[in-house]
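S.K.: Have a look; sequence and predicted model below, questions after that.
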Amino acid sequence: MAIILAAPANAGEAVLYGPAPDWVDAATLDLVDVEDAPSTLIYDWQQRLEDGVVTEYEDAAIRIDNPELLMDHGTVSLSWLPDKGDLTVHRVEIIRAGQSIDVIGGGTQFEVIRRERGLEQRLLDGQLTATLAVSGLQVDDILRVTHSVTVDDQALGDEMQASQYLFQEPWQVGFSRAIVSWPEDSEVYWRAEDVAGVEPPVVVDGYKTLTIALPIDELPDMPGDAPSRFNRDPVLRVGTFANWQDLSRAFAPHYQVAAQVADNSDVAAKAREIMAATRDPLERTALAVRLVQDEVSYLLNGLDGGNYMPQSAEETWEKRYGDCKAKSVLLYSLLSQMGIDAIPVLVSTRGGDAIPELLPIPGNFDHMIVRANIDGTDYWLDGTSTATRLSNIGEVPAFFYALPLPVAGADLVPMTQRRKASPDMVMEATSDYSAGIDFPALFSLTMKISGPQGATLRAAADEADEEQLKRFASSFASGPGGALTSVSLSYDDDRALGILTAEGIMASDFSWADGRMRLSSDQTDKFAFNPDRARPEWRNIPVQTGGPQYNRVNASVILPEGMDDFEVTGDAVIDEGFANTAIYGTRAIEGNVIRFSVDVWNDLGEIPASELPAHKRKVRQLNALEAEVLAPEDFAWRWEIDSATLAKRVKPLLDAYDRAVDFSAADDWGPLTQRATFKAQIFDWDGVLADLDTLIANQPSAYLHSWRGGVHEALGDREAAIADAQAAYDLDPSTYFALNLAELLAYGGKRDEALDLLADLPVSDDEEGSYASTFATVAGLAGRTDDAIAALEEQVADKPTNASVLNADCWFRGLFNVQPEAALSSCTKAIERATNSAPMLDSRAMVSYRMGDYDAALSDLDSALELAPGLSASLYLRGIVRLEKGDKAGRTDVERALRMAPELAAKYAMHGVVPKN
C-alpha cells in the first residue's frame, strides 16, 4: 500500500498528437446529410476498458452556421487529469467547400493551462486544459475535433469504471452514438435505466461491445415530487466491480493507511486533549467533529490522484485544509485514537435514494463522511459541514444510503432517518396591544437558527455593520404600519446559534368582521399537500417528502388591560400530522396574555401512492381548523376615546415610531411615512402635515402631494389643498388625480376651472363611472343639475348592473336633493350588487334623509357602521339624523365623525346638511 501511495503517475502534462486508437470505429461525414442536418453534425463517444485503463474517445463535427456559433467554437478547449492519463489530439480540421484544412498539420498546437476556475469556491481539481484558437475559421465552415483521454486511476488499481450520459430526444444531431467495449474474457458489468432501451453487448473482434444510437427516445414525464430514482438521468454505467463489497474493498486500504498516525503526532495529541476534556464518548465525538469543521478549512485538492486518493490525517492537520476525504480521514483518525467505533463512508448528496439500483462504480458517489457507532446508535458525521454540536449530532443527513469502507469490504447501508431532537429554528414573537386592538402593536422578535443554516449568519454577525442592519430592517418591516426600532445579529459559537433580534411596531392583526374585532389564526392554505397522480402511468409512483426539518414558533399576544370578556375559540392543543409532517400546538391564557406554541417537523421520506387520498383529506381537515381571539362587542374605538386618554395610550406607540425614524437608514423614508400614517389614525393633523412636509421635501411624489392635500382640507385650508392636488396632477396626470383636483376646485368655488379640466380629460372605459360621478358633483355645484343627471343616467343605462355606477346616481340625487325619490331604485340595486355595501347604504341613507324618512335613514346608517365602523361620513350623517329626531346622542356621533374627518362639516354644509342645534 505504501508503494501504491508513493508511486508516480505514468502520465504527462503535455498534449500528445497522433492517430486514433486502432479499435476506434471512426464515423464519417458520409453518414450525415450535411445540408439538411442541424449544426451539430457528429457527436461520437467511444470508450474502451482494458488492463486497468479507460480510454475515452470523442469525435465532434460542428457546422458554423452563424456568428454566434463562430464565437462559441472559435476556441477549442480539452481537459484531462495529467496524474491519471494523457490527452491525445487526433484531428483538428476545417472543412470548407468540401476541402479539408488540417489545423494541426499546419503547425498550430494547443496551449496548456491549469484550471483554477474554482479557487474562489475552494476547489482545485487538478485538471489541465488545452486550448487552441482556431485561426481562419469562418461562417459556413465545418469544424471537426477528435481526441482521446486515458484514465488509469491510482485509487482503483486494476479496477475500471466508465459512464456515459445518453442524450435523448429532442436533442438535434446529424449522427451520434455511444460505444463502450472491453475484452470478451474480462469481468466487466454494465447497467442503464430500463427506459433507455440499451441492448446487450455483442462480441466484435474479441471485445464485448455496447452500441447505443443517440439520441434515445425522450424519457416519459415524471412528477416533480417523485423520489429522485424515478427522475434520474439516463446514464450508461460500466465497471469491473461485481458488487458493492468489491468497491468498498478497493477503496478501504487507502483510507486505512491515510488515517494512521504516530503516537507522538499532533493528531494523536489532539485526540488526547479531547479525551481529557470529557469521558462521554458522544461528547468526545462532538468535540472531534467541531475541531475538524472549525479548524480545517475546505479545499478540494484534486491534484496527484486526489479525486479518490485521500490526503493523510497528519498532512491535513499540518496544512489545515482538505477536501471531504481529507476531513473524513482526519476525523476517522481522531475517533479511532479515542477508541470510538468509526469508519469512513461514501455517500451521494443528490439522488441518493437511487444508489441501490445503480451499477456499483465509484462515480455514483460525490461525498465522504464518517459513521460512528456509539452505544448501538449510528451517527453520521460530516467534517465539511458546520455547526455540529452535541444538540444536533444525532441528525441524519438526507443522503439515503452509505457505503462503509472497512478493509474487509461492506454492502450499502441505509441511513435511516430519525426525527430531529432540537429545532433548526426557534422564533419567539410578542405582539403588545396594550394601547388598543385597533392601534398598531409593539412587537419583539427573536429568531434562533441552529446548525449550518445558522452558521451562515456568523460572518454577518462578526461584521456588525450598522448600515447593513438598518437596510435589513427596512426590508424586514415592509408593509403598511410596520417599522423597526432596533435589530441585532449575533452568533453563539458554543451553541452554534445564529441569533436575530428585532423590535418595532406593526399594523394590528385584529380585523373587523361579522360585528366583532377578531384576531384569526386562519389555517387556509397554510398546509399544502396535493400531489398529482392523475395520469395512469403515475398512479403507483410515491411522493417524496422534504426534510429533515424542525421549526418551533412561540408567540405571545398581550391584550389591553381593563378590557375584559375577550373570547378565545379553537382547540387548546393540536396534535396532528400528514405526509411525514407532524404539528403539535398549544395555547395558554395567563391574565391578559395569550401564549401560543407550535412545533412542526418535516421528515424525509416517501408516501405510497395508495395513501395519498387519506393525507389529502387530513390536510383539508387541518386547514379547516379555526382559532380566533374575539374582542368584547362593546370595546371602544379610538375615535370614541377622550383626547387625554387617547394621548396617554398612544404615547408608547409614538415613541416607538420616533425611535424607528431615528434608527432608519438615511435614505429610508418608510418609518417616517408610517409615523405620518399613525398620526392620521389618532387625528393629529398638524403632526401628519409636519411629517408630510419632510417627506415631500426629500422625495416628492404625486401620492404624497395628494395625501397632504387631504390633510390641508381637514385643517380647513382649501387653497393649500388645491395647490397640492394640482402638484399631484402635474407629477402624474392620471384620471385619478385629475378627478381629485376637479372636485377640490369645485368645492373651492372654482367650478369653471374644474369643468374645463374635466372637459379635456381622456377617460378609459373602466374610468367612465368614476368620471361621471365626479362630473355630476362638479356640474351640480356649478348649477348644471340637468347635465349632471344626464351624465349619470347615461352611465346607468350603459352599466345597469354596475354597483359603483348605480351608487353614483344614488349619492348625487341624495347629496344635491334632486328627485331623491327617483334614486331609491338605483340605491337598492347598488346595495344588492355591491361586494362591500357600506358606501351604498350610506348613499341610500342620504336619500331617505332628504325625503324625511329618518327611520329608514337610521336603519341604513346603523347597517353601514356595523359593516365599517370607521366610516366617518355615515357617523356624521347618523348624528344629524339623530338630532333631527331629538336624540341628543347625535351630538356625540357628530363630534366623533368630525374628529376623524373635520372637512365633513364644511363640505356637507354646502349642501344644506348640517347638525340641528
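M.R.: Okay, I see it.
S.K.: make it CA atoms for all contacts and neighbour counts henceforth
M.R.: Noted.
S.K.: wait, what's in contact with S228?
M.R.: In this structure, S228 makes contact with 351-354, judged by Cα atoms under 8 Å, 6 or more residues apart in numbering.
S.K.: redo that, cut-off 6 Å
M.R.: In this structure, S228 makes contact with G351, judged by Cα atoms under 6 Å, 6 or more residues apart in numbering.
S.K.: With A402 as the reference, measure out to it.
M.R.: The spacing between S228 and A402, counted by Cα to Cα, to the nearest Å, is 16 Å.
S.K.: And the helices in the stretch 651-800 of the chain?
M.R.: Using DSSP state H, counting those that start in this stretch, the helices of the stretch 651-800 of the chain run over residues 670-681, 685-698, 702-714, 718-731, 735-747, 751-759, 768-781, 785-798.
S.K.: Of those helices, which is nearest G339?
M.R.: Each of the helices of the stretch 651-800 of the chain has some distance to G339 by Cα to Cα; the shortest is helix 670-681, at 59.7 Å.
S.K.: The closest one packs against which elements?
M.R.: Using 3 or more Cα pairs under 6 Å, 6 or more residues apart in numbering; DSSP states H and E as the contact criterion, the elements in contact with helix 670-681 are helix 643-663, helix 685-698.
S.K.: hang on, the earlier thing: adding mean neighbour count, write the helices of the stretch 651-800 of the chain out as a markdown table.
M.R.: Converted to a markdown table, these look like this (neighbours: other Cα atoms under 10 Å):
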| stretch | mean neighbour count |
| --- | --- |
| helix 670-681 | 22 |
| helix 685-698 | 17 |
| helix 702-714 | 23 |
| helix 718-731 | 21 |
| helix 735-747 | 22 |
| helix 751-759 | 17 |
| helix 768-781 | 23 |
| helix 785-798 | 18 |
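S.K.: how about those helices, which one is nearest D522?
M.R.: Of all the helices of the stretch 651-800 of the chain, helix 670-681 sits nearest to D522, with 26.2 Å by Cα to Cα.
S.K.: what's the angle between the closest one and helix 643-663?
M.R.: Counting by axes from the mean of the first three to the mean of the last three Cα atoms, to 10 degrees, helix 670-681 lies at 170 degrees to helix 643-663.
S.K.: Below is an additional structure, to be compared with the one above:
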Amino acid sequence: MKPIRCAVLYCLACVFCVPAWAKPADYKTGAAAPWVVPVSPLHPPAATPLPPRGGVAYLLQDYQTRVDQRGKVTYLHVAKRALDSSGVEKVASISISYDPTYQSLTLHAVNVIRDGKLTPRLASAKVHVLQRETELDSQIYDGSMTASIMLDDVRIGDIVEYAYSVDGSNPVFQNKVTGKADLEWAVPVEHAFVRLLVPSSRPVWIAPRRSKLKPQLREADDYRDYRWEQHNVPELRVDSGAPEWYDPYASVQWTEFRDWAEVVRWALPLYRPQRDMGEPLRREVERIAREHADPAGRVAEVLKLVQRDIRYLGIEVGPGSHAPTAPSTVFQRRFGDCKDKALLAVTMLDALGIDAAPALVNTAIAREVATWAPTPTAFNHVLVRVRTGGKLYWLDPTRSLQQGDLEHLYQPDYGYALVLEQGAAGLSPMAGRAAPRKTVHALFDASAGLAQPVGYTVTTTFEGRGADSLRDQLVSNKAELVTQYQNFYARSYAGIRADGELKVQDNAPANALTLVESYRIAGFWERSGKRGRLEANIEASDVTGPLKAPDAIGRNAPLRLEYPNNISEVTEVRLPERWNLKSEKAQVHDAAFEFSYEVAPAADGKSVRITANYRALSDHVDPGDMGNYAAHLKKAREMVGYQLYTDAPGDRVAGEAPAASGTGLGVPGWLLGLAALAVVGLRRVLLPAGRGAAPEHREVNRRLALAGSLLGAMFVLIGVSAIPLRYSLPVSAVVLAMLAKYLWEGVPLVPATHPAYRWARRCYNLRSDPVTMALWSLARKLPPLLGWFMLGSYAAQVLSR
C-alpha cells in the first residue's frame, strides 16, 4: 500500500527525472545477511506446467522480511525465464525503487542461467540510479530513487535471477511493525516463498486475506519465524471493468497495531491543532471571526480559504509521506498537500470554536478498508470532519474550485473514515447524502415545418460533484469541451451546427452549474427507404449512457457502475400541426438501478414531453446478478428511443421506438388478408350468386359474396398498412357489426339445409365469440407474426364452417 498521496500542483524544475551515475552512496553490493533462508530458483518441473504469460515464465518469488530494534530489512529474490523475444526484453531489465532518506539498497546477485550453467553478471551489469518520480503526472514528489539494471546478452530460454535487500523503516511509524505480502498474482508462479521474522517479545497480528494457507511457525534465537510456501500457483485474472476496491488476490498482512484505536493514538500527535499559530494566521482567524458570527459561515469561509489560497503541492519525502507540515508554515508558504491543508483547516476551525478533526480515508478501496488489519498504510487521503448544528460534514480541503454553502457542498462518501480525535475507537461510517442530480432539458423545435431546420436547445444542470468537476473543465479548456459536446450530438444528427455560444450559469450558493447549448439541425426529418415515409428519431442521449449493455454477462468479478449517478432527462418536441400521439408510462426496477419512462402528449397534439429518469442504487453488480441486470438494461433501452413519422401529408402518427414504431400489421397482416381472400374465393366457388344456383339460395349467395368481398378488402388494406392499426380496430368493429346485421337479416331467407346458415350465425356472433376474444388478448402479448397469424387462422376457420 502506498503512503498517503495527494494530487498537487508542482512546477519545480528539480523534480524532473535526472539520471545520476552510480556512486558508492547510491547502493552497495555484498552477500545476503546470515538470517536469509536460501531458496533455489531451480526445482523439478511440475507434472502439468503452468501456462506462460507475456513471454515470461515466473519461476521464483522469494520475499523475506526481518524486524529488529533498528527497523526492518526486506530481502527479495526473483527468477524469470525468457520464452520469446518479448520475454527477453522484460527479463533483461530490472528496476528497484527505494527511499534514500531512510533506506539503503544492497545488491546481492544478478545471474544468468543458460543450459543449466550459472553466470554471475552483477560486476559487469550497467547499474544506473535515477531520481525517477513516477507520480509526476499527478504532480507528486516523494524523493524516491530507482536503481535500473540493464543486462547484455540475454537470449530466449535464459533464466535471469537477481536478489537484493532494502534496509530501513520510515521513522514516522516509530518502528511499529506493519506490512503485507502477496500470495497470488495475475501471472502463474512456479515457486512462491514468503517469510516474516519478528522478535518474540513484540506482539504482531497476522491477518490473511482471501487465503486459507496457514504459515509454518518456528521459534529460535528469540525470534518468531513465519513461513508461507507454495508451488505452482496459478494465475488469477480479473475481468475488465471491476470496481477499484475489488481485490481478489490472496495476501497476508501483519501489524503491530492492535486495533484502529491504536492507529488513532499514533496519529494524534501528528495532527494536533497548532496553538501557537503565528501572527499572520492568527490575524486571518480573527478576521473570519469578525465577519462571520454563525458557525456555518465560519466553516465555509475557512474551507474556501484553504481550498483557494493554499495551492496544491506535495513534497512527501521520508516522514512527509504521513506527517503533515505545521499550519503556520503552510499558511506562510501558501502550499501544501492533503495532510497539510486538512491540519491547517482543523487548526483554524478549532481556534474559531468549531468541532473539527482530521479524518483518514481511502479513495480507492473505500469501504473495503474495514476488511484490512489496523495500519496507518490503509489510507491515502485526509478529509476534515466537522460537527456543527447537530450535523456532521465531511469536507475536502483539496477541491479548489468547489462552490456552495455548507448545506450544498459536495461531500464525498468513501464508506468509512478514521477520525483522529480523542476516544475514537474504530472506523466511522460516512453517512451517505442524497445523490446530486444531473438534470437535462432538451427542446426540439420543429414548429416551422417539416422542410425547415429544427432548433435544438439543451439545458443541463449539474449539482454537487458534477458541478465541481465541470468547473475544472471549463477553467482548463472550455473550447475543447464545446467541441466534444457537438461531436457527441453529431453521432445522432449529422446535420447539426452550433447556433450561438455556450452559456454558463453558476449558482454558487446551491453548488449548481447550468450549461445552455443551442444548435440547428438540418435534415432532421429523413426519408425512409423501406417505407418511403419521413422519420425523426428522438434520443434521450444522457440516459442511454448508463443503460449500455455490458460487454459480457458471464463474469467472475463484480461490474463497476458509476455511483452516485442520478439523471433526469426531459425531451420536449414541438410540431408544426396536430399529430396523433399517445401517452405511455413504464418502469424498470433492478437491484443496481431504477429507471422510469413517460410520454405525455400535449392536449392540442402539437407537442410531446418525454421524461426518462435513471438512478444508480449501487456502485457495482455482483456476478450472480449479471443476467437480471442485462435483461433489465435491455428492457429499459427498448423504452428510451422515440420515433416520429409521417406516412402521408395530413396523416401524422407517432411510435414508441424505431424498432417498434410501425402501426400497420405488416407481414402478419398480409397473411391475414390472404387468408380472408382464400375464404372469399372458396365461398364464391361453393355458393355461386348467378345462374345455376337454386332459386331459394340466390339471395343468400348474393349477400355472402358482397360481405366476403368487403371483409377481404378490409383485411388486405390493414395488411399493407394503408389503414393504420389505431384506425383499423374501430373500423373493423363497425364493419363487422354492419355485415352481421346485413347477413342476419338474410337468415330467415336461408333454408336450414343451406351451408351458409351456420356460417351467418357465427359471423354475427364473431364479435362476442369467447375464443376470438381470448385469441385477441393473447395475440397482443405474443410476437407479431405468431399472434396475428393465429388470430387470422381462427377467423378464417370460423368463416369457413
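M.R.: On my side now, so go ahead. Just so it is clear, the model here is predicted, and its values are computed rather than measured.
S.K.: hang on, the earlier thing: will you turn the helices of the stretch 651-800 of the first structure into JSON lines that also has distance to A464 of the first structure?
M.R.: Converted to JSON lines, the helices of the stretch 651-800 of the first structure look like this (distance: least, Cα to Cα, whole Å):
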{"stretch": "helix 670-681", "distance to A464 of the first structure": "22"}
{"stretch": "helix 685-698", "distance to A464 of the first structure": "28"}
{"stretch": "helix 702-714", "distance to A464 of the first structure": "34"}
{"stretch": "helix 718-731", "distance to A464 of the first structure": "40"}
{"stretch": "helix 735-747", "distance to A464 of the first structure": "44"}
{"stretch": "helix 751-759", "distance to A464 of the first structure": "55"}
{"stretch": "helix 768-781", "distance to A464 of the first structure": "52"}
{"stretch": "helix 785-798", "distance to A464 of the first structure": "61"}
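S.K.: Go through those and name the closest to D86 of the first structure.
M.R.: Of all the helices of the stretch 651-800 of the first structure, helix 670-681 comes closest under Cα to Cα, at 62.8 Å.
S.K.: which part of the second structure lines up with that closest one?
M.R.: Equivalent residues of helix 670-681 of the first structure are lacking entirely in the second structure, counting by TM-score structural alignment.
S.K.: contacting residues around that helix?
M.R.: The list of residues contacting helix 670-681 of the first structure from outside it, by Cα under 6 Å, 6+ apart, reads 481, 483, 657, 660-661, 688, 691.
S.K.: E713 of the first structure: which of those is nearest?
M.R.: Ranked by distance to E713 of the first structure (Cα to Cα), the contacts of helix 670-681 of the first structure are led by V688 at 12.6 Å.
S.K.: Against A720 of the first structure, how distant is the closest one?
M.R.: Distance from V688 of the first structure to A720 of the first structure, counting by Cα to Cα: 15 Å.
S.K.: what's the answer for V292 of the first structure, then?
M.R.: In this structure, V292 of the first structure and A720 of the first structure are 70 Å apart, going by Cα to Cα.
S.K.: G577 of the first structure now?
M.R.: 61 Å.
S.K.: With D462 of the first structure instead?
M.R.: For D462 of the first structure, the distance to A720 of the first structure equals 51 Å [Cα to Cα].
S.K.: cool, and L781 of the first structure?
M.R.: 20 Å.
S.K.: Same question for D141 of the first structure.
M.R.: D141 of the first structure sits 74 Å away from A720 of the first structure, taking Cα to Cα as the criterion.
S.K.: cool, and A579 of the first structure?
M.R.: Using Cα to Cα, we find A579 of the first structure at a distance of 62 Å from A720 of the first structure.
S.K.: again, but for Q164 of the first structure
M.R.: In terms of Cα to Cα, Q164 of the first structure sits 77 Å off from A720 of the first structure.
S.K.: Quick one: the contacts of helix 670-681 of the first structure as CSV, columns for distance to I94 of the first structure too.
M.R.: Formatted as CSV, these follow (distance: Cα to Cα, whole Å):
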residue, distance to I94 of the first structure
G481, 68
A483, 66
Y657, 72
A660, 69
V661, 68
V688, 76
D691, 73
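S.K.: Quick one: buried ones out of these?
M.R.: Among the contacts of helix 670-681 of the first structure, those scoring as buried are 481, 483, 657, 660-661, 688, 691 (criterion: 16 or more other Cα atoms under 10 Å).
S.K.: any chance you could map the strands in the stretch 451-600 of the second structure?
M.R.: Taking DSSP state E, counting those that start in this stretch as the criterion, the stretch 451-600 of the second structure carries its strands at 454-463, 496-498, 503-507, 512-521, 526-527, 534-538, 559-560, 566-574, 584-589, 593-601.
S.K.: before we move on, the earlier item: would you reformat the helices and strands packed on helix 670-681 of the first structure as CSV and include distance to R419 of the first structure?
M.R.: Written out in CSV, the entries for those read as follows (distance: least, Cα to Cα, whole Å):
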stretch, distance to R419 of the first structure
helix 643-663, 41
helix 685-698, 52
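S.K.: in what helix or strand does the counterpart of F444 of the second structure in the first structure lie?
M.R.: For F444 of the second structure, the aligned position in the first structure is occupied by S431, per TM-score structural alignment. Under the criterion of DSSP states H and E, S431 of the first structure resides in strand 425-432.
S.K.: what sits up against that strand?
M.R.: By Cα under 6 Å, 6+ apart, the list of residues contacting strand 425-432 of the first structure from outside reads 441-449, 551-558.
S.K.: which one in the second structure is aligned with I369 of the first structure?
M.R.: The criterion is TM-score structural alignment: under it, I369 of the first structure has L383 as its aligned partner in the second structure.
S.K.: how many neighbours does that match have?
M.R.: Residues contacting L383 of the second structure under the criterion other Cα atoms under 10 Å number 27.
S.K.: go on, I340 of the first structure?
M.R.: Residue crowding around I340 of the first structure was assessed by other Cα under 10 Å; the count is 18.
S.K.: What's it aligned with over in the second structure?
M.R.: Alignment of I340 of the first structure against the second structure is given by TM-score structural alignment, with I354 as its counterpart.
S.K.: separation between its match and V475 of the second structure?
M.R.: On the measure of Cα to Cα, I354 of the second structure and V475 of the second structure end up 33 Å apart.
S.K.: Likewise for N111 of the second structure?
M.R.: Looking at N111 of the second structure against V475 of the second structure, where the rule is Cα to Cα, the gap reads 53 Å.
S.K.: Nothing else from me, thank you.
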